[in-house]
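Q: Structure for the following, please:
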Amino acid sequence: MSFSQDLEHKKVLVLGAGVTGIASARALIGREASVTIVDEVVTTDSEFLIVQPSAVDVSEFDFVLISPGWKESHPLIQKAQVSHVTLLNEVDLAWAIKEERSPGQKWLALTGTNGKTTTVEMTAAALRAGGVHAVACGNVGKTVIECVESNEAYEVLVLELSSFQLHWLKRAEFVASAILNIADDHTDWHGSFESYAQAKISILDRTMTAILNGDDKEVVTRTTHWNGRKVFYSLDTPGPGEIGVVEEL
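A: Just a heads-up that it's a prediction; the model follows:
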């Protein structure tokens, strides 16, 4: 049975009525799932009925799809885990659909504290200039699931992934991943800088090639024991297999 078939007539609770939640809800309904959306701030939507978290019993659902930004400590997520309800996220849902719809589509992923949006947009633009039908998505532009289901038939998706998205990621795989930098950020959500940094580094769990900032101490130190192919870049003279800057040639 395919993942899409597994969703048919199943009850899915979507946490969050933002861009990601709404795009995910559309994809789920397109696969004949029964969808309920909850949000603590958004109360109305032209397309969907939005309910308050207090109005649902999580244990009655087959799946809970978590939008980025919802903390693992949230009572609905805690109840879902206790009730053994399967947790989903938009990127993994998009990956499952991609595997059925466009198995040849390649995904590149990028994270970092600063510079993500500029870099993914430049990467997608460079690919397009080289004749590859590519688009930047994820935490920038369209959602990943919208790009997977697009009639554009993209050859490559260049994903900008936040630490929130990486925290929940379980299934997606990338041809290559990049980590630009790691600095103190979002510790209120992750609980500590260590947890935040681990979320960033976890992008390497789903790739065999990593493009890494050789000038960032946190990136270099935290990837020391990773055994995949590493390509470091720097503003200094590069070593063998690295990317850098050489002056006065």
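Q: CA only for contacts and neighbour counts going forward, please
A: OK.
Q: which residues touch the helix or strand hosting Lys230?
A: Here Lys230 is covered by strand 229-233, with elements defined by DSSP states H and E. Strand 229-233 has contacts (Cα atoms under 8 Å, 6 or more residues apart in numbering) with Met208, Thr209, Ala210, Ile211, Leu212, Asn213, Gly214, Asp215, Gly241, Glu242, Ile243, Gly244.
Q: Could you also give me the structure for this second sequence? I'd like to compare it with the first:
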Amino acid sequence: MATSRLDALTSWHADWRNLRVVVLGLGLTGFSVADTLVELGADVLVVADSASDERAQLTQVIGAALHLGGTADEQRERVEAFDPELVVVSPGYHPDHPLLVAAADDGVAIWGDIELAWRVRDKVGEPAEWIGVTGTNGKTTTVGLTAAMLRESGKRVAAVGNIGAPVLDAVRYPEGFDVLVVELSSYQLHWMRGVSPLASAVLNIADDHLDWHGSAEAYAAAKGRVYENTRVACVYNLADPVTRRLVEDAEVVEGARAVGFGLGIPGPSDFGVVEGILVDRAFLDERRDSALEIITVDELRVLGLDAPHVVANILAAAALARAAGAPLDAVRRALASFRLDPHRIEVVADRGGIRWIDDSKATNPHAADASLGAYENVVWVVGGLLKGVDIGDLVKRRAERLRAAIVIGEDRLDVLSAFERHAPDLPLFEVVSGDTEEVMQAVVRMAAAAARPGDVVLLAPAAASMDQFRDYAHRGERFAEAVAQLLDETAPEQATAPEEEGRDDRGTAGPPSDDPGPAERREP
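A: Got it, this is the predicted structure:
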């Protein structure tokens, strides 16, 4: 009975009244789900381990029931008493969470916020087209670029999803949109069904969130869901064969095209680079023997957008925007005014020949690899929550570029072990304090001691931040603050370590003798 009723709920204007729904989680996404369902007339119970006081109060104000905290047994008893017909789960809940397992065992349907948003996307008239973007890295940059290109073409566009604004908020926006560019995490994609985007992209695949998905294969399969039912263009990475396989395996709408992007010379139906010029060889009739110029790498260099991984994101975004009808002049105008998000290869200081760069958004090895590859001599700030991923291959690949490494975070022993295996002679520093107020102060003092003119001090942790910081933005902000404080204290000269001081008989540089307590030298 419940299943047949849910099958009919494919519009905002369907009869959602009195549908009993449990919403798991009360972050931004969970609240948007609860608020939407209450507006639709459903009976809603929100179950969450924790929530801000404001959000908890608002949940009850809008008319949803709330069960906050409690033991697993107490939560299960409350859900069973409610007898839900549907569970809508926030990103982050593992599939093996007891409440989800119990719901599945009882035959209760489980949706994510994306499926709900797709079903009710017609609230304010003609539904917006959707463009789905996922990948291990570069999602937010590509989403922002795609939205900017479409905006320059005259469309009403919102960048939503994992980028910060819940999709359901955009669906309910009174004036509506022409296009939603939706950043999709692997968590959201795991639960996604039934969505039929105009265009979609998997930017890259590298091991990440293995603790959540259980295996690399399951993680990749979740990412590949973005291609399902795509109608116009499936955009994939020519340098990443996994993304091509995901396109080949997807059930798409007949007529949808595979469009590749890469840093080399493109084939027909691809985007690429020819003699320093970014080109479109996909969306033109004469694509077998000609291409359309987008912008030059030299022009991107002036804009600060010439890092290889950023160029790849630009090509992917251009492919998505062109699939949605954006003319080339709109693509060019968007690039001329585009700026990378904070905490993405952001220069926070440049003094004494040393650049300090915040790439706190590099929360996995794949992102950190792209960042490290852009610089020749690096003092690398690395560590945090590894999410089940081994960074050994990354250390091995980039060891020659490293002047030193400063290791932070809860999983730092695993990071140190990777250096011991693959870069045993590299100077290592370990920040042993977990105090948020002390971590970055120690990091920048050690970095200043290790760095030399011409070096980059790079915060690209290859790990999540929640062990010591609220999020990656908080981590980056603390880094920038600590850099500013250090440079104020040491102006006008930049402190650097003497070439041979502080080395032990195994070639490991230690911190200066007056370095305060929360950090220590780590011998390989």
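Q: with the second structure superposed, average distance for the strand holding Lys230 of the first structure?
A: Following superposition, strand 229-233 of the first structure is found to deviate from the second structure by 0.7 Å on average (mean Cα distance after the TM-score superposition for the first structure).
Q: can you pull the contacts of the aligned residue in the second structure for Val144 of the first structure?
A: Residue pairing (TM-score structural alignment): Val144 of the first structure is matched to Val167 of the second structure. Counting by Cα under 8 Å, 6+ apart, Val167 of the second structure touches Asp113, Ile114, Ala117, Val160, Gly161, Val182.
Q: related to what we said a few turns ago, selection in PyMOL covering whichever of the contacts of strand 229-233 of the first structure are buried, please.
A: The buried residues among these can be selected in PyMOL (16 or more other Cα atoms under 10 Å) with this line:
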select buried, resi 208+209+210+211+212+213+214+243
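Q: that older thread, where does the strand holding Lys230 of the first structure end up in the second structure?
A: The alignment places strand 229-233 of the first structure over residues 257-261 of the second structure (TM-score structural alignment).
Q: chain center to the helix ranked longest in the first structure, what's the gap?
A: Assignment by DSSP state H gives helix 116-129 as the longest helix of the first structure. Relative to its chain's centre, helix 116-129 of the first structure lies at 17 Å (Cα atoms, centre = their mean, to the nearest Å).
Q: give me the number of residues near Asp329 of the second structure?
A: 13 (other Cα atoms under 10 Å).
Q: Provide the aligned range in the first structure for the strand or helix carrying it.
A: Taking DSSP H and E as the criterion, Asp329 of the second structure maps to helix 328-337. Alignment of helix 328-337 of the second structure against the first structure: no match, by TM-score structural alignment.
Q: What's the first helix or strand after that helix?
A: With DSSP H and E, the next secondary element past helix 328-337 of the second structure is strand 346-351.
Q: What range does that next one cover in the first structure?
A: Under TM-score structural alignment, there's no match for strand 346-351 of the second structure.
Q: For that strand, name the packing helices and strands.
A: strand 354-358, helix 472-490 (3 or more Cα pairs under 8 Å, 6 or more residues apart in numbering; DSSP states H and E).
Q: Relative to Ala48 of the second structure, which of these is closest?
A: helix 472-490 (22.9 Å; Cα to Cα).
Q: The closest one to strand 354-358, inter-axis angle?
A: 160 degrees (axes from the mean of the first three to the mean of the last three Cα atoms, to 10 degrees).
Q: Tell me the residues of the first structure aligned with helix 472-490 of the second structure.
A: Residues of the first structure offer no counterpart to helix 472-490 of the second structure, counting by TM-score structural alignment.
Q: right, and the helix or strand after that helix?
A: Defined by DSSP H and E, the subsequent element after helix 472-490 of the second structure is strand 519-521.
Q: That next one maps to which residues in the first structure?
A: The aligned range for strand 519-521 of the second structure is empty, by TM-score structural alignment.
Q: distance between that strand and the chain's centre?
A: 31 Å.
Q: again, but for stretch 22-42 of the first structure
A: On Cα atoms, centre = their mean, the centre of stretch 22-42 of the first structure falls 18 Å from the chain's centre.
Q: Tell me how far the nearest residue to Ala323 of the second structure once chain neighbours are set aside lies from Gly92 of the second structure.
A: Spatial nearest neighbour of Ala323 of the second structure, excluding adjacent residues (Cα to Cα, 6 or more residues apart in numbering): Ala233 at 6.3 Å. To Gly92 of the second structure, Ala233 of the second structure is 29 Å away according to Cα to Cα, to the nearest Å.
Q: next one: Ala42 of the second structure
A: 24 Å.
Q: Ala199 of the second structure now?
A: 25 Å.
Q: For those two, indicate the residue with more neighbours.
A: Neighbour totals were compared for Ala199 of the second structure and Gly92, and Ala199 leads with 29 against 13 (other Cα under 10 Å).
Q: The residue mapped onto Gly30 of the first structure from the second structure: what secondary structure?
A: Aligned counterpart of Gly30 of the first structure in the second structure: Glu39 (TM-score structural alignment). Recorded secondary structure, Glu39 of the second structure: helix (DSSP: H, G, I helix; E, B strand; the rest coil).
Q: So what does Ala450 of the second structure match up with in the first structure?
A: Aligned partner of Ala450 of the second structure by TM-score structural alignment: none.
Q: can you give me the strands in the first structure?
A: In the first structure, the strands defined using DSSP state E lie at 11-15, 34-38, 50-51, 63-66, 86-89, 106-111, 134-138, 156-160, 176-179, 209-213, 229-233.
Q: Pretty sure Glu152 of the second structure sits against Arg332.
A: No. Glu152 of the second structure is beyond contact range of Arg332, at 9.1 Å (criterion: Cα atoms under 8 Å).
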